[in-house]
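Peer 1: Return a 3D structure for these sequence lines:
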Amino acid sequence: MSTIHETLGRDGLIRPIDGRVLGGVCAGLGRRFGLDPWPARLLFLLLLMVVPGSQIIIYPILWILMPSESSVWHPAPASRQ
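Peer 2: The predicted model follows:
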């Protein structure tokens, strides 16, 4: 059984080392969905403004659940001979 960190890492939801402002959640979401970090941050902010107070809950939960790029194991590509 895989953990949440392994599942999110496998799906591409990781917090990158570069481009972080606070925890790297928005940069990771932007990278996963093909957006630059700043438009992803603005979109995240606009979405969280729909439900007041949700950013206090959602951002820390994502920060805890999304693995950091440094902790995700990337297998080496198989070499062809």
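Peer 1: CA atoms for contacts and neighbours, from now on please.
Peer 2: Fine.
Peer 1: Mind telling me what element residue 22 is part of?
Peer 2: Residue 22 belongs to no helix or strand when elements are defined using DSSP states H and E.
Peer 1: That one: how many residues sit nearby?
Peer 2: By the criterion of other C-alpha atoms under 10 Å, residue 22 has 9 neighbours.
Peer 1: quick one: the residue most central in space within the chain and residue 8, what's the gap?
Peer 2: The geometric centre of the chain, computed from its C-alpha atoms, lies nearest to residue 28 (C-alpha atoms, centre = their mean), at 3.1 Å. Relative to residue 8, residue 28 is positioned 11 Å away (C-alpha to C-alpha, to the nearest Å).
Peer 1: Another for comparison:
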Amino acid sequence: MTTLTRPQSKKMIAGVCAGIAERYGWPVGRVRLLFVVSCVLPGPQFVAYLILWALMPKRAS
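Peer 2: Okay, the predicted model is just below:
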């Protein structure tokens, strides 16, 4: 497994979903879809995304 980083490519906004998908070997589209669907439910999903954006390092290459 790779470390949890935000890729320079394959990102739509910040690369958080792409980084999570690559880390666990999941399809990127599925992670993005799950995030969008989860935003309909009550909870701090968007805040968690912003926190991960700030905490996840960018991949060097």
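Peer 1: For residue 39 of the first structure, see how far away the residue nearest to the centre of the first structure is.
Peer 2: Distance, residue 28 of the first structure to residue 39 of the first structure, by C-alpha to C-alpha: 12 Å.
Peer 1: circling back to that earlier point, and for residue 28 and residue 8 of the first structure, which residues touch both?
Peer 2: Shared contacts of residue 28 of the first structure and residue 8 (C-alpha atoms under 8 Å, 6 or more residues apart in numbering): residue 14.
Peer 1: most distant residue from the middle of the second structure?
Peer 2: residue 42 (19.0 Å).
Peer 1: thinking again about what came up before, is it true that the residue nearest to the centre of the first structure touches residue 9?
Peer 2: No. In this structure residue 28 of the first structure lies outside contact range of residue 9 using C-alpha atoms under 8 Å: 10.5 Å.
Peer 1: what sits in contact with each of the two?
Peer 2: Counting by C-alpha under 8 Å, 6+ apart, no residue touches both residue 28 of the first structure and residue 9.
Peer 1: how big's the offset between the helix ranked longest in the first structure and the second structure?
Peer 2: Using DSSP state H to define each element, the first structure has its longest helix at helix 37-50. Superposing on the second structure and averaging over aligned pairs (mean C-alpha distance after the TM-score superposition for the first structure), helix 37-50 of the first structure comes out at 2.0 Å.
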